[in-house]
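**Student:** Need the 3D shape of this:
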Amino acid sequence: MAGLFDPYTIKGLSLKNRIMMSPMCQYQANTDGTVTDWHFVHYGARAIGGIGLIMLEASAVEARGRISRHDIGIWSHEHEAGLKRIVDFGHQYGSKMAIQLAHAGVKAETDEPNVAPTALSHFERYAVPQELTVGEITQIVGAFATAAERAVRIGFDTVELHGAHGYLINQFLSPLTNKRTDEYGGSFEKRLRFALDVIQAVKGVLPAEMPLLLRVSATEYSNEGIDIHEMVKMVAAFKQAGVDMVDCSSGGTLPVAPPAIYPGYQVQFADAIKQGADIPTIAVGLLDTPALAEEVVRNNRADLVAVGRGLLRNAHWAKVAAQELKVTFELPNSYARAY
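**Tutor:** As a prediction, this is how the structure comes out:
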């Protein structure tokens, strides 16, 4: 069975190891959504550190879709040069580069009114949003496709749709936040429609060999919300529409915490979706202990392991993990003397 430091290939994407840098907002972008030197250094350091797949943080497909005023954007040509500089540098050190395409919906914090499937907010910090019209929904679907085209042109190796944590795609999926009575809400099938429209639109502009990733909240920690059983059914539909791999997180729709948080607490979701929907998965959630990350891959509970906080603490996390697991792993010569 393959381990954490074995290569992995899905369609035309070949990774040198099975470590993914989890997408983590840095809140360091310029107010027009362009990246800064912070992003270049931040992501570049992790490429030098040998990460197989570096997933850039949530990048908004339109200005009003930013989580904050200092989030990365990918809705304009003005965003391309800075992103390309990061991608090209990452490629120099053998990392594959990905970007998470996002729209925050009701959870946006910009100067524009928030939008959502329904005029409803579960969070005190967010204003009640404007309910999207069908025409506006179509425009946002197009914005996702345009952003994906831009990502391909920049040179990203794959893209991930952010369908988790109570952001716009998740808002359409969830019965907690989608109270529509038209073709985009109500039944299970209608709640899927926006996500399926986005998937099909994005898939239509990606090269055939480029995999499409999707991040989901496998459970919303509410008896009235999505649970893992419903999410497996959703992922089966997403797979049929063109999703190639699922990044398995949880929560975010409501201001509630999981009942218990511990290393590996979300691996069960990656495992259940991998087996139940027969699709490759990425495990997340406090997986920065090398032995645990290795266990997840060795036991085929997920295909990749996403490391977040561990890579914030140490850009060379992969080297430390390799030493602990007694695997040969070389950093650039400039850093060799450190080990």
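**Student:** hey, let's count contacts and neighbours off CA atoms from now on
**Tutor:** Fine.
**Student:** Kindly check the end-to-end length of stretch 114-126 for me.
**Tutor:** One end of stretch 114-126 to the other measures 8 Å (CA to CA, to the nearest Å).
**Student:** residue ranges for the helices of the stretch 201-339 of the chain, please.
**Tutor:** Using DSSP state H, counting those that start in this stretch, the helices found in the stretch 201-339 of the chain span residues 228-241, 267-277, 290-298, 309-313, 317-325, 333-336.
**Student:** Quick one: neighbours of residue 277, just the number.
**Tutor:** 18 (other CA atoms under 10 Å).
**Student:** Just give me the neighbour total for the closest residue to it other than its chain neighbours.
**Tutor:** In space, and not counting its chain neighbours, residue 277 is closest to residue 236: 5.1 Å by CA to CA, 6 or more residues apart in numbering. If you count neighbours by other CA under 10 Å, residue 236 ends up with 16.
**Student:** about what we covered before: distance to residue 192 added to the helices of the stretch 201-339 of the chain, as TSV?
**Tutor:** Shown next, in TSV, are the helices of the stretch 201-339 of the chain (distance: least, CA to CA, whole Å):
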stretch	distance to residue 192
helix 228-241	7
helix 267-277	16
helix 290-298	30
helix 309-313	32
helix 317-325	37
helix 333-336	48
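**Student:** and among the ones you listed, the most buried is which?
**Tutor:** helix 267-277 (a mean of 22; mean count of other CA atoms under 10 Å).
**Student:** what's the angle from it to helix 290-298?
**Tutor:** Orientation check (axes from the mean of the first three to the mean of the last three CA atoms, to 10 degrees): helix 267-277 against helix 290-298 gives 10 degrees.
**Student:** here's the other one to compare against:
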Amino acid sequence: MAAHAKFRLRTAEELRDEASRLGLEIPYEEKTSVLLEKASVAGRSVPNRLAVLPMEGADAEADGAPSEWTFRRYRRYAAGGSGLIWCEATAVRRDGRSNPGQLMLTEKTLDGFGKLADEVRGAAKKEWGPAHRPLLVLQLTHSGRFSKPEGTPNPMIVQHNPYLDPLHGLPADYPLVSDGELEEVRDELVAAAELAAAAGFDGVDVKACHGYLVAETLAAFNRTESRYGGPFENRTRLLLETVRLIRQEAPGLLVTCRISAADTVPFPFGFGMDPEAPETIDLTETKALVSLLARAGVGFLSVSLGIPYWKPHFGRPFDEPVPGGKPPKEHPLEGVARHLRIASELQRSSPGTALVGAGYSWLRTFGPGVGAAMVASGRTAVVGLGRGALAYPDFAKDLAARGRLDPRKVCTTCSLCSHLLRQGRRTGCAVRDAEVYGVS
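**Tutor:** Predicted structure coming up:
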């Protein structure tokens, strides 16, 4: 493990040299045309292999409907040319909102979401022509232990966790969510999926990452006498039941998940960790989950890592932590390599599932070269940017036009977008879109 360092790479050769010095495998391909080729994702045609990953904007109306700020972000993504636009976390009920500005899909807000889907498609068509139709996925969630619907913590927890409970000062007798309440959330996820179909989305994501409610059930080793805790079959039950019910009730809708391949919280309080070495990632159960999801009809997955409130560098390698945070005791390129290694291992274990990879934003202009090498070698199907897309919504357009990204437009991994979100403020890139999101 090397010391943390900021991005200083000027050429692909320097990237290769730094990876070699650190003993890391970072594949790289000069030609990035493979990313611009049409592809099939879960039987649907997508214009290219580039994705906008879900990043919350915290800019919804009070009732959860998209605001003009929401429309602005997604119009920019659509005009930017990415083939897959994975819309951000959208609550299915008020107590599951992560902040008062989180999107929420209900009967009342359905028209707003329909307008959002229409405007995304309209902006893409206007810029790229009628043949360019991005795949549009809406991420559905309950924020669980990280719920703050009124701006203050209101956790719904699946189990007590000595690593995560202290984040909100939860006492040992804080009540756990009941099985019946979990089933209510399941049914509301299904109902919201039906609304998403009515609004015109191509698919929905049952969010199962980053420690939120569904994800926490995957790690509920210590939840006893429950249908949703203990053995693997029980811990995967809520997610699989939800997926199957959505496919039953909305048969024309694609169903996918964004999963954390590993929580990075030590076993037995985190998913994807080694029972024999509790702080070490072990993908045994993750591979089994991907296989079960495939059998349930999930043809593509977005793969993330970690819990942002625990050790954020696992999910998003960065130059700067959020204000007041500390840099990790590893080089960001180690975090990038971890993302690539995990995506490769999962893709190879489930070749019939199209994996959407993450962790590319820290690479700046070298992200497409690394992504192209991953796709060309069959180690991932689609390359996604989260923070990178907030900063540079037209990254796909520039890559198509110039064969490279503009270094003046890339994400600087300064963590200010995360800072804005944690403050409950409207969230975007404070560097590249400073007139709207500048931090004072």
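**Student:** After superposition, what is the TM-score?
**Tutor:** Scored against TM-score structural alignment, normalised by the length of structure 1, the superposed chains reach a TM-score of 0.88; 324 aligned residues with a CA RMSD of 2.4 Å.
**Student:** what's the spacing between the residue nearest to residue 277 of structure 1 and residue 83 of structure 1?
**Tutor:** Noted for residue 236 of structure 1: a distance of 32 Å to residue 83 of structure 1, by CA to CA.
**Student:** cool, and residue 262 of structure 1?
**Tutor:** 34 Å.
**Student:** Counting neighbours, go ahead and name the busier of the two.
**Tutor:** residue 83 (24 against 9).
**Student:** what residues are up against the aligned partner of residue 183 of structure 1 in structure 2?
**Tutor:** Structural alignment (TM-score structural alignment) places residue 183 of structure 1 against residue 227 in structure 2. Counting by CA atoms under 8 Å, 6 or more residues apart in numbering, residue 227 of structure 2 touches 179, 234, 235, 237.
**Student:** Show the residue spans covered by the strands in the stretch 1-150 of structure 2.
**Tutor:** Counting by DSSP state E, counting those that start in this stretch, the stretch 1-150 of structure 2 has strands at residues 39-41, 44-46, 50-52, 84-91, 103-104, 135-141.
**Student:** Of the ones you listed, flag the one that's most buried.
**Tutor:** Of all the strands of the stretch 1-150 of structure 2, strand 103-104 carries the top mean neighbour count, a mean of 31, counting by mean count of other CA under 10 Å.
**Student:** okay, that strand sits on what stretch of structure 1?
**Tutor:** Mapped onto structure 1 using TM-score structural alignment, strand 103-104 of structure 2 covers residues 72-73.
**Student:** Relative to the whole chain's centre, how far out is the matching stretch?
**Tutor:** In terms of CA atoms, centre = their mean, to the nearest Å, the centre of stretch 72-73 of structure 1 is set 14 Å apart from its chain centre.
**Student:** Likewise for stretch 46-61 of structure 1?
**Tutor:** For stretch 46-61 of structure 1 - counting by CA atoms, centre = their mean - the centre lies 10 Å from the chain centre.
**Student:** how close does the lengthiest helix in structure 2 sit to structure 1?
**Tutor:** Counting residues, the longest helix found in structure 2 (DSSP state H) is helix 179-199. Overlaying structure 1 shows helix 179-199 of structure 2 at a mean distance of 0.7 Å from the equivalent residues (mean CA distance after the TM-score superposition for structure 1).
**Student:** residues in structure 1 matched by that helix, start to end?
**Tutor:** Aligned using TM-score structural alignment, helix 179-199 of structure 2 spans residues 134-154 in structure 1.
**Student:** again, but for stretch 372-388 of structure 2
**Tutor:** Counting by TM-score structural alignment, stretch 372-388 of structure 2 corresponds to 294-310 in structure 1.
**Student:** if we look at stretch 315-328 of structure 1, which residues are touching it?
**Tutor:** By CA under 8 Å, 6+ apart, the surrounding residues in contact with stretch 315-328 of structure 1 are 5, 19, 45-46, 49-51, 289-291, 310-311, 329-331.
**Student:** Many thanks, I have nothing further to ask.
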